[in-house]
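Chemist: Have a look at this prediction, sequence included:
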Amino acid sequence: MIMEGFQATPYDGGIAKRFWVKFKNESLCALYTPFIVCLASGTLDSKSFLHCISQDVYFLQAFAHAYELAEDYADDDEDKEAIGVMRKRVLRKLKDQDDLVREWGFELPEVSTCDSATVRYTDFLLATAAGKVEGEKGRGKIVTPFEKTRLAAYALSAIAPCMRLYSFLSKEIKSVLVREESNNIYERWIDCLCSESFEANASRIEDLLDKLSVTLTGEELDVVEKLYHQAMKLELEFIASQSITQSTITPISQVQEPAECNLTLFCDFDMTCSAVDSSALLADVAIIAAAKTDLEDCESPYVHISAADLRTTWSNLSSKYIEEYEQCIESIRPSETVGRFDYEGLCKALVQLSDFESRANDMVVHSGVLRGLSQEDIKRVGEHLVFQNGCKNVLQEILGRENMHADVHILSYCWSGDLIRSAFSSGALPELHVHSNELPYEGSVTTGDMIKKMESPMDKLQAFNDILKSCENNGKHTTVYVGGSVGDFLCLLNADVGIVIGMSAGLKRLGDQFGVSFVPLFSGLVTKQRELAEGSCSGWTGMSGILYTVSSWDEIHAFILGL
C-alpha cells in the first residue's frame, strides 16, 4: 500500500528563528503540562498560579544581570545601547511587578522561595553571561573586541528562547479560549504575554542575537545553538515542575494509579512509525536481488524477472494503486456531508475500500514481484529503517518505565511482519506485539505468496477488539491508537483516545463527510479539563466522533508520559 507522507518546509530566517524552528517540537510539549492545560482551561487554582508568578522576580534579576554583562561585552555602541534598553525594561518590570500582578486581579504572597527549577535556569544563565561556557576552556583571558562580542551573543542565546517560548505558549492558550463565555481569570495575564510590546521585545532580542552572531565561527555558532537549546530545556523543566493541587486530565500515565489502570497503545506502522513506506522498501529489496541475479546468472527455482522489468512492474503497480485508490475513496464518499457523526455509514463505506485493498494485494501476489526475496535482506532493511522523529523514544519509555502497566501493539497493512519486527528489535523494542501480513518462505527465500492477516480497516478493528478482549481480566484499560490513514479509521474511533499524526488526505475527506471532528490535541485537553472541573468528565471514552491531531511524536510523549 502506498501511503501519503509530508515534508516540512525549511525556515529561511536569522539564527534565532532557525533555532526556534529546530526545537519547536520540544516547546510544544509544554502545552501538555498540567500547569498549562489548567491555565488555558481557566481552572488552575490561584495558589499554583501565584507561586509560579512569584518566581518571576528571580528570573528578572538574572536577566538584568546577564544584560549588564552583555552590555559591557558588546563592542558596537549601537549594540550597547540596545542591550541597555533591554536591561532598563527588565529593571522597570521588576520594580512594577507587584502593581502588574494587582492589575491582573491578584496579590503576590509576601514571602516566596526560589524553586530548584528556577535556580537551575538562573545559575545557567548567569554562568553563561559570565563566560563560564562548556567548550570555552583554554581560550585564555578575553582581549579582543570579537571575543567580547562572542560572550554577548552567548548571554543573549540563553535569554532569547525563554521570551519566544512564553510568546508562543500565550498565543496557543489564547487561541483555545472560549470567546463568547470567556471566564478565564488568567486572561489578562495571557493578554499581557500576547501583547505587541511583549512580541516586539522577544523579536528585538532575537534580532540582536542574529547581529552579534554574524562574526562568529562555525564552532562558536555550535556553542550558541547548544546554549539556546539548554536554556529552552531548563525553561520547559521549570514549567513542568509547577505543582498542581487539583485533578488533571494529563499526562495519562500519571492521572491514575498504575494499579488501577493499564495503558494499551496501538500504532499503525507505515508513515506513522516509519518515515518510509514499507512497500517501497520491499520493492528495493526485490530490485536489488534481481540485479544481483542478472549479474551472477545464478540458477533459481522461479522464473527470473530482470531488474529493469521488475522496476517497471513495481512502478506500474504503484501508479495503478494510487489511481484506483483515489477513485475508490471518491466513490464511497456520500454525495452530501453528514451533519452528525455517522459511524454506521462510515463502516458501510469502508467495506468497499476493504474489497479494493484485497484485490490490490492479489494483484501484487499474481505479479510475482514478491518472489525470491531473501529473509536476511528483508531483516537487514528493517534494521536500518528510518523512524519518525521521537517514535522509538516514546515506545521505549512506555515499555521501559517502572510501575507502568503498558502494552504496545503494531497493527499494519505491511506485507512483511519480519520487516517490522527487525525494525523494532534493532531499537531494543522486542517486547511490542506485531500484527500484520506475512511473506511465506521456502528455505530462506519468499515464495511470492502472502499470508493475509491485515488488509482492511475491519481487519484492524477485529485485531484491536481481540487484543482488548484477551486483556479483560487485567483490570481497566485506557486505549490509545496512533495512526493517520483510512485503514486506521475504525480503530482511531473505537480507542479511548484516537490520535492522528501525518493525516492522509483520504482520512480527512472521509472524516469530514461522515461527521468526524478533527481537533488539535491541546485544544481537546483544555476542553476535557474544563469538563473535569465541572464534574461532567469521567475520563476518556471512545466512539465520540472526535479524533485528536498532533504534528509530532513529541506531543504524544508529553500527553502520555509528560515531559
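Modeler: Done, it's in.
Chemist: CA atoms for contacts and neighbours, from now on please.
Modeler: Will do.
Chemist: The helix or strand Arg359 falls within packs against which elements?
Modeler: Arg359 is part of helix 343-367, with elements assigned from DSSP states H and E. If contacts are counted by 3 or more C-alpha pairs under 8 Å, 6 or more residues apart in numbering; DSSP states H and E, helix 343-367 sits against helix 307-332, helix 457-470.
Chemist: ok, the nearest residue to Gly14 once chain neighbours are set aside - contacts?
Modeler: Nearest residue to Gly14 in three dimensions, chain neighbours excluded: Asp210, at 5.8 Å (C-alpha to C-alpha, 6 or more residues apart in numbering). By C-alpha atoms under 8 Å, 6 or more residues apart in numbering, Asp210 lies in contact with 14-16.
Chemist: So which of the residues you listed wins on neighbours?
Modeler: Ala16 (25 neighbours; other C-alpha atoms under 10 Å).
Chemist: Included below, for side-by-side comparison, is a second structure:
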Amino acid sequence: MRMRWFLRSPIKSPLNLNLSPKRSFSLRALVPHWPSPASPRSLPRSSIPMAAIHNHSNSEAGLARRFWIKFTRQSIFAMYTPFAIALASGNLNIDSFHHYIAQDVHFLRAFAQAYELAEECADDDDAKLGICQLRKAVLEELKMHHSLVQEWGLDLTKEHNINSATVKYTDFLLATASGKIEGLKGPGKLATPFEKTKISAYTLGAMTPCMRLYAVLGKKFQELLDSNEGTHPYNKWIDNYSSDGFQATALQTEDLLDKLSVSLTGEELDVIEKLYSQAMKLEIEFFSAQPLFQPTVAPLTKEHKPVEDHLIIFSDFDLTCTVVDSSAILAEIAIVTAPKSDQNQPEDQIVRMSSSDLRNTWGFLSKQYTEEYEQCIENIMPSDRLDYFDYKELSVALEQLSKFENTANNRVIESGVLKGISIEDIKRAGERLILQDGCTNFFHSIVKNENLNANVHVLSYCWCVDLIRSAFSSADLNELDVHANEFTYEGSVSTGEIVKKMESPIDKVEAFRSILKNCNDDKKKLTVYIGDSVGDLLCLLEADVGIVIGSSSSLRRVGMQFGISFVPLYSGLVKKQKEYVEGTTSDWKGLSGVLYTVSSWAEVHAFILGC
C-alpha cells in the first residue's frame, strides 16, 4: 500500500500532495464546493466529487479534431477486430480480403454519391471546390481498388451479397446527404434552400470519422511492417492508406468540416456530433462483420466455453482503475476534516492533530518516503542489465522493496495522520471517485456476461478497503472480489490503525496464487493481470497475460534491468497472428518474461472481449 502519489509528477496526477502550507494543492482547489476544514466532520454527499479530472482538451482545436479525440476509444475497437489484426499481420485469408474489397467498393460509391449531394447543397464556391476535390479523391481510391482486383486476379463482376453492416452505413450516409437526419426539429428533413446549405456540414460529419480511421489504420499497419519478412501481401492497401496523399485527404476532409460548421448553432453542432458518433459505430460494425476463414488470436475469449474454461481477471486499483491515488484521497479527507489548531475537540471523540499539523506531518512523510523509495529502487537493481529474464532474482530483489513498504506504512500508522476519519466520509468519497475511462464498462462486460465463466479480483495496497468497495458499488459492480487493507474503527471513526493484508509485491503475488489454488474446479484456467506499478510486477509475470496500463518509469526501469520485455499489445497481437496457423494455439503462458503495454482500458476490452 505504497504512498504512490508522492512519486507522480503534477502533470501525471491531478493532486500534488507535498502538503507544506505554501505548496499544497488540495481537492478544494480542484473541487470548488469541497468543504473547508471548519466544516462539520460529516461531509454532504454532493460535496465529494473526489477524483476531479482536468480537461486537457485544446479549446482551440477544430471541431473534427475534438470529435476524434472524444471518440478515439471507439476507433480502438475497429483496430482490434480480428479482420484488422489479420490484415495487419499479412496472413488474412485471400477470400476474406476479396469479400472486404467487394464491400468497400459499395462504401466508396456511396461516398462519391454523398459528396455529389453535399456539393449541390453548398452555397460557397470554396466549399464546392473542396467537396469536388474530395469526390475526385474517392474516385481515385476506387481505381486503386480495381488495380488490387487485377493484381490478385479477383472478379468483382460476380455477384457479391452486400452484408447488412455495409447496407447500414451506406443507407445512413445517403440519408444524411439527402437531408433526412434524425435529431432535427420538425419532420427530420431539411427542405428550404437555407436549411439545405447545412447538409454539406452534416454529410461531412458522417464521413470524416471513416476517413480519419483509415488514415490511422494505414499509419499503424505501416509502422508494423517488418522489412526482414519480405513483401507484405497487402502492402499496396497499406501503402495507399498510409501515403501522404491519403493522409492529406483525410486532413482536408476534417478542415472542410471545420469550415462548414463555423456558422452552425450549438444545437446543430450537437447533431453533427451524433452523426460522427453513429458513423464511427457503423464503421466498427463494418470491420466486425467481415467474414474470416482462419483462426485468429483475438479476441482472447473467442473460443471460451463456460463448461470447460474459467477466465480469471486480476487488477490493481490505484492509478490502474483510478484517476487519483487512494492514499491522496484519504490524506485530503484527513486534512480537510481535521480541526483547526484553535478549535476544542470533544472529549468523547478520538483526539486528532490540527489541520496545520497534519499538513506538516504529511509533508515530512512525503519527503522521507520519496527519498527512501528512490534509494530502495536503486539498491535492488542488478549492477548490469540482464540479457535474460530471471524471475527468481527479481523476487529476491522485491523482498527488499516489501520490507521498505512495511516500514513506511508503520510510520504512517505511528504518526496518527489517519486518526479520526469517519467511515461515512470514506464511503461518500468512494461513491464519487471517478475511475479510468472504460474501466467500469470492461468489468461490467465481464461479470454481467452470462456466456462467460469469469471472475474479477482486485488486489490493492489501498489502506482502506471500504473506499474501493464504495467506488465499485456505486458503479453497480458488487460482484468484484476486493482484496486490500482495512482501517480499524471506534464506532464509525478510524483509530489510525491499519489491518495489514496487502502492502507489498510479495503479498500481492501470494494472494494471486492463493486465489488460483482455491478455485476448486477442474476447468482450464486463463489468467489476466492488469497493473501499473513495480508492486504489480510479480503478478503481471505469473499471469498468463500480463497487461501494463499507464507509463510508470520505475516499473519499466526495474523490469528491463531484470530482462523483462515490454511489448505494445497491438504489435504483440499482430506478431502472434503471423505465427498463428490452424491447429495451433495462441500460447498465452505465464513467466514468459513478456508484458504487454496499453494506453487505455479500451485496448484491454477490445483484446479480451472484442466489440
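Modeler: Sure thing, it's come through. Values in this document were obtained by computation on a predicted structure and should not be read as measured data.
Chemist: Got a TM-score for the pair?
Modeler: With the length set by TM-score structural alignment, normalised by the length of the first structure, the two chains reach a TM-score of 0.95; 562 aligned residues with a C-alpha RMSD of 2.1 Å.
Chemist: before we move on, back to that, could you dump the contacts of Asp210 of the first structure to JSON lines with secondary structure and distance to Gly542 of the first structure?
Modeler: Formatted as JSON lines, the contacts of Asp210 of the first structure follow (DSSP: H, G, I helix; E, B strand; the rest coil; distance: C-alpha to C-alpha, whole Å):
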{"residue": "Gly14", "secondary structure": "coil", "distance to Gly542 of the first structure": "44"}
{"residue": "Ile15", "secondary structure": "helix", "distance to Gly542 of the first structure": "44"}
{"residue": "Ala16", "secondary structure": "helix", "distance to Gly542 of the first structure": "42"}
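Chemist: any idea which of the helices and strands packed on helix 343-367 of the first structure is most buried?
Modeler: helix 457-470 (a mean of 17; mean count of other C-alpha atoms under 10 Å).
Chemist: how big is the angle separating that helix from helix 343-367?
Modeler: 110 degrees (axes from the mean of the first three to the mean of the last three C-alpha atoms, to 10 degrees).
Chemist: what about helix 457-470 of the first structure, how far off from the second structure?
Modeler: Helix 457-470 of the first structure, aligned to the second structure and superposed, deviates on average by 0.4 Å (mean C-alpha distance after the TM-score superposition for the first structure).
Chemist: on contacts alone, who are the packing partners of that helix?
Modeler: By 3+ C-alpha pairs under 8 Å, 6+ apart, helix 457-470 of the first structure packs against helix 343-367, helix 489-494.
Chemist: redo that, cut-off 7 Å
Modeler: helix 489-494 (3 or more C-alpha pairs under 7 Å, 6 or more residues apart in numbering; DSSP states H and E).
Chemist: Pull up the aligned stretch in the second structure for the helix it packs on.
Modeler: Using TM-score structural alignment, helix 489-494 of the first structure lines up with residues 537-542 of the second structure.
Chemist: The matching stretch: how far from the chain's middle?
Modeler: 20 Å (C-alpha atoms, centre = their mean, to the nearest Å).
Chemist: With stretch 464-479 of the second structure instead?
Modeler: 20 Å.
Chemist: Check stretch 355-371 of the second structure too.
Modeler: Worked out by C-alpha atoms, centre = their mean, stretch 355-371 of the second structure lies 33 Å from the chain centre.
Chemist: Show where that stretch falls in the first structure, residue numbers please.
Modeler: Using TM-score structural alignment, stretch 355-371 of the second structure pairs with 307-323 in the first structure.
Chemist: Can you check which of the helices and strands packed on helix 343-367 of the first structure gets nearest to Glu110 of the first structure?
Modeler: Of all those, helix 457-470 sits nearest to Glu110 of the first structure, with 53.5 Å by C-alpha to C-alpha.
Chemist: if we can go back for a sec, which one of the helices and strands packed on helix 343-367 of the first structure lies nearest to Asn25 of the first structure?
Modeler: Per C-alpha to C-alpha, nearest to Asn25 of the first structure of these: helix 457-470, 29.8 Å.
Chemist: Please work out which residues of the second structure line up with that closest one.
Modeler: Using TM-score structural alignment, helix 457-470 of the first structure pairs with 505-518 in the second structure.
Chemist: contacting residues around that stretch?
Modeler: The contact list for stretch 505-518 of the second structure, computed with C-alpha atoms under 7 Å, 6 or more residues apart in numbering, reads 398-399, 402, 459, 502, 535-536, 538-539.
Chemist: The same query, at a cut-off of 6 Å, please.
Modeler: 535, 539 (C-alpha atoms under 6 Å, 6 or more residues apart in numbering).
Chemist: Can you list the residue ranges for strands in the first structure?
Modeler: 262-267, 371-374, 406-411, 433-435, 441-442, 445-447, 477-483, 497-501, 517-520, 546-550 (DSSP state E).
Chemist: Superpose on the second structure and give me the mean offset of the fifth one.
Modeler: In the superposition with the second structure, the aligned residues lie an average of 1.7 Å away from strand 441-442 of the first structure, counting by mean C-alpha distance after the TM-score superposition for the first structure.
Chemist: Which residue numbers in the second structure does that strand align to?
Modeler: The aligned range for strand 441-442 of the first structure is 489-490, by TM-score structural alignment.
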